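>>> all I have is the shape, not the residue letters:
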């Protein structure tokens, strides 16, 4: 079991900066959060924490928000067990449910069943919700699909369930890769899952690329995604706050992508683009 640090972030004003802070904290290794009345509690493995990285986050330089924090080391308990205790099913537009095996099935809803370990992408975050909403309107039948930064592989699993051909899922985190393999088996689908980054992408091409990551990685990797997309292929992006959209769209236009659909949930945005 890993030793964790608990950070108590006080944020003024709270909205929309609490969600934005969580997005930045995820980039430096924080993996779970609890929302408070005046801020958030954030958790990170002790061995991953670097205070210089924390202090260098862009939000700490933003004049529109004041953020202070304290932290303490947490008792050595089974955090994965605690995560499971607090995992609740996710209902997306009364059409798709993401649930654990210990939740009851709901008749008439499409289900994705996952083991709720502490990897990003359980469906609770608005960006995962937005990605599934976008995917509901896309024809996956026979398409070759890539899920970059797959987390629990919820998106890859859903794509396969919707009739995709080959589906590749890639994540930089070893825990996410192992959890993805478990979840693929749990849902009775076959995925090509590997650990890595966009550097893993070679000469194979894809019809649909799903990337729910974060602004900086997307800006860096969009040219790579385009290079492995078939003509007429679709790129579905999220992990973006509303103020990231202009920068992302500029990179997309430079790489020959056309915006087809934009969805927003709270401060978060998903973009569907076509080559």
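Done, it's in. Everything numeric in this text was worked out from a predicted model, so none of it was measured.

>>> switch to C-alpha atoms for all contacts and neighbour counts from now on
Fine.

>>> so which residues of this protein form helices?
Secondary structure of the chain (DSSP state H): helices at 17-27, 51-55, 79-85, 126-135, 154-161, 174-186, 215-227, 245-254.

>>> contacts only, for the nearest residue to residue 130 once chain neighbours are set aside.
Of all residues beyond its chain neighbours, the one nearest residue 130 is residue 270 (6.1 Å), with distances taken as CA to CA, 6 or more residues apart in numbering. Each residue near residue 270 by CA atoms under 8 Å, 6 or more residues apart in numbering is listed here: 127, 130, 131, 134, 236, 237, 238, 239, 240, 262, 263, 264.

>>> in ChimeraX, select just the buried ones from those residues.
Typed into ChimeraX, the next command selects the buried ones out of the contacts of residue 270 (criterion: 16 or more other CA atoms under 10 Å):
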select :127,130,131,134,236,237,238,239,240,262,264
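
>>> out of the contacts of residue 270, what pair is the most spread apart?
Using CA to CA, the two most remote members of those are 134 and 240, lying 14.5 Å apart.

>>> how many neighbours does residue 81 have?
Close neighbours of residue 81, defined as other CA atoms under 10 Å, add up to 12.

>>> hmm, I typed the wrong one, I wanted residue 172.
So residue 172, with other CA under 10 Å, has 16 neighbours.

>>> cool, residue 76 as well?
Neighbours of residue 76 under the rule other CA under 10 Å: 10.

>>> can you tell me how far it is from residue 119?
Using CA to CA, to the nearest Å, residue 76 is found at 19 Å from residue 119.

>>> same check on residue 13?
Taken as CA to CA, the span from residue 13 to residue 119 is 29 Å.

>>> cool, and residue 67?
26 Å.

>>> and the strands in this protein?
4-12, 32-36, 39-45, 66-73, 90-92, 96-99, 110-113, 145-148, 167-171, 192-195, 206-212, 229-241, 258-265, 268-274 (DSSP state E).

>>> out of those, flag the one nearest residue 160.
Closest to residue 160 of the strands of the chain, according to CA to CA: strand 167-171, at 6.8 Å.

>>> what's near enough to touch residue 191?
Taking CA under 8 Å, 6+ apart as the test, what residue 191 contacts is 156, 157, 160, 166, 167, 168, 169, 181, 184.

>>> let me have the residues you listed in TSV, adding distance to residue 5 and neighbour count as columns.
Formatted as TSV, the contacts of residue 191 follow (distance: CA to CA, whole Å; neighbours: other CA atoms under 10 Å):
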residue	distance to residue 5	neighbour count
156	31	30
157	32	27
160	37	24
166	40	16
167	36	22
168	34	20
169	30	26
181	28	19
184	31	23
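
>>> got another one to weigh against that:
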């Protein structure tokens, strides 16, 4: 197991700055969060932490919010245990129920059972909710689908449940690949899962691309997504805070993508675009 650093951030006022700070921390390598009554606990692998990156985080230098933090090394964190303590199921419009095996079935039209290798922060819940909410109104029947930065592959699994044809799931992290395979089997769907980045794309095209990642990666990789997206295809993005939208849409406009639908939940935003 990798050794982690645990940062205890105190934030006042708490909302919306806790969500904004999480979004910014994700961009510099933090991967897991737990909400506290007066801030957040944030985790990053020790060998990925760069103090200079942290000093540049805008929320920590914003006069509109008061922040402070302490940190400690947390060797050999049991992420499954942390996740089970903090994860609650996600109910999307009483149509989709995303749960762990230890949660009860709610008999909604769609159910997805996942068991991640990492804990989920509230921001992850909100962006997952937005992606699923957008997907509810999309036609996946026999479409070729790419879930980029798949994580648990919950989006790829839902695409298959909605009738998708060939569905590819890619993530840079080995744990995500392993976990995606487990979750695909757990939900009885067939996915083509591999470890990689947008640099690995180019061998085939897709009708729908799903990317719930973060601002910096999306801005960098949107041109690649467009290059493998079929004409008339759809690109669904999230992992964005409201203040990221203009920058992302600028890149989308440069790629001749048309914005079809924008949804927001708390501080998080999802964008549906068409080629």
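That came through, no problem. This is a predicted model, so every value here is computed, not measured.

>>> which two among the contacts of residue 191 of structure 1 are spaced furthest apart?
Taking CA to CA, the two most distant members of the contacts of residue 191 of structure 1 are 166 and 181; they sit 15.0 Å apart.

>>> which one is residue 259 of structure 1 nearest to, not counting chain neighbours?
Excluding its sequence neighbours, the residue lying closest to residue 259 of structure 1 (CA to CA, 6+ apart) is residue 273, at 4.4 Å.

>>> what residue in structure 2 is paired with the one you found?
Counting by TM-score structural alignment, residue 273 of structure 1 corresponds to residue 273 in structure 2.

>>> just give me the neighbour total for residue 179 of structure 1.
Burial of residue 179 of structure 1 is recorded as 19 neighbouring residues (other CA under 10 Å).

>>> quick check: the match of residue 273 of structure 1 touching residue 232?
No - here residue 273 of structure 2 lies out of contact with residue 232, judged by CA atoms under 8 Å, at a distance of 9.8 Å.

>>> quick one, which of these two is more surrounded?
residue 273 (22 against 12).

>>> tell me the contacts of the nearest residue to residue 224 of structure 2 once chain neighbours are set aside?
Distances taken as CA to CA, 6+ apart put residue 198 closest to residue 224 of structure 2, at 6.7 Å, once the chain neighbours are dropped. Residues near residue 198 of structure 2 by CA under 8 Å, 6+ apart: 148, 221, 224, 225.

>>> tell me the contacts of the nearest residue to residue 44 of structure 1 once chain neighbours are set aside?
For residue 44 of structure 1, ignoring the flanking residues on the chain, the nearest one in space by CA to CA, 6+ apart is residue 30 at 4.5 Å. Neighbouring residues of residue 30 of structure 1 by CA under 8 Å, 6+ apart: 42, 43, 44, 45.

>>> distance of the first one from residue 158 of structure 1?
Read that as residue 42 of structure 1. Distance of residue 42 of structure 1 to residue 158 of structure 1, computed by CA to CA: 29 Å.

>>> ok, now residue 125 of structure 1?
Per CA to CA, residue 125 of structure 1 is found 16 Å from residue 158 of structure 1.

>>> what about those two, which has more around it?
More crowded of residue 125 of structure 1 and residue 158, by other CA under 10 Å: residue 158, with 22 against 14.

>>> is it correct that the more buried one is in contact with residue 114?
No - if you go by CA under 8 Å, residue 158 of structure 1 and residue 114 don't touch, sitting 11.5 Å apart.

>>> find the nearest non-adjacent residue to residue 165 of structure 2, please.
Computed as CA to CA, 6+ apart, the closest residue to residue 165 of structure 2 that is not its neighbour in sequence is residue 142, at 4.3 Å.

>>> same check on residue 1 of structure 2?
Closest to residue 1 of structure 2 by CA to CA, 6+ apart is residue 76, at 5.5 Å.

>>> contacting residues around residue 163 of structure 1?
By CA under 8 Å, 6+ apart, the contact list for residue 163 of structure 1 reads 140, 141, 142, 143.

>>> how close does it sit to residue 217 of structure 1?
Distance from residue 163 of structure 1 to residue 217 of structure 1, by CA to CA: 29 Å.

>>> how long is stretch 151-169 of structure 2 end to end?
End residues of stretch 151-169 of structure 2 are separated by 9 Å (CA to CA).

>>> where does it end up in structure 1?
The aligned range for stretch 151-169 of structure 2 is 151-169, by TM-score structural alignment.

>>> how far out from the middle of the chain is that stretch?
14 Å (CA atoms, centre = their mean, to the nearest Å).

>>> residue closest to the middle of structure 2?
residue 212 (4.2 Å; CA atoms, centre = their mean).

>>> quick check: that one touching residue 149?
Yes - Residue 212 of structure 2 lies in contact with residue 149 (CA under 8 Å); the separation is 6.7 Å.

>>> before we move on, the earlier item: how many residues are close by the residue nearest to residue 165 of structure 2?
15.

>>> ok, back up a step: out of the helices of structure 1, which is the most enclosed?
helix 154-161 (a mean of 25; mean count of other CA atoms under 10 Å).

>>> what helices and strands are in contact with that one?
Taking 3 or more CA pairs under 8 Å, 6 or more residues apart in numbering; DSSP states H and E as contact, the helices and strands that helix 154-161 of structure 1 lies on are strand 110-113, helix 126-135, strand 145-148, strand 167-171.

>>> which stretch among these comes nearest residue 8 of structure 1?
The nearest among those, by CA to CA, is helix 126-135 at 22.1 Å.

>>> on that earlier part again, between residue 212 and residue 149 of structure 2, which contacts overlap?
Residues touching both residue 212 of structure 2 and residue 149 (CA under 8 Å, 6+ apart): there are none.

>>> wait, residue 173 of structure 2 touches residue 195, no?
Yes - counting by CA under 8 Å, residue 195 is a contact partner of residue 173 of structure 2 at 6.6 Å.

>>> and residue 263 of structure 1, what does it touch?
130, 134, 269, 270, 271.

>>> pick out the most distant pair among the residues you listed.
134 and 269, at 11.0 Å, using CA to CA across the contacts of residue 263 of structure 1.
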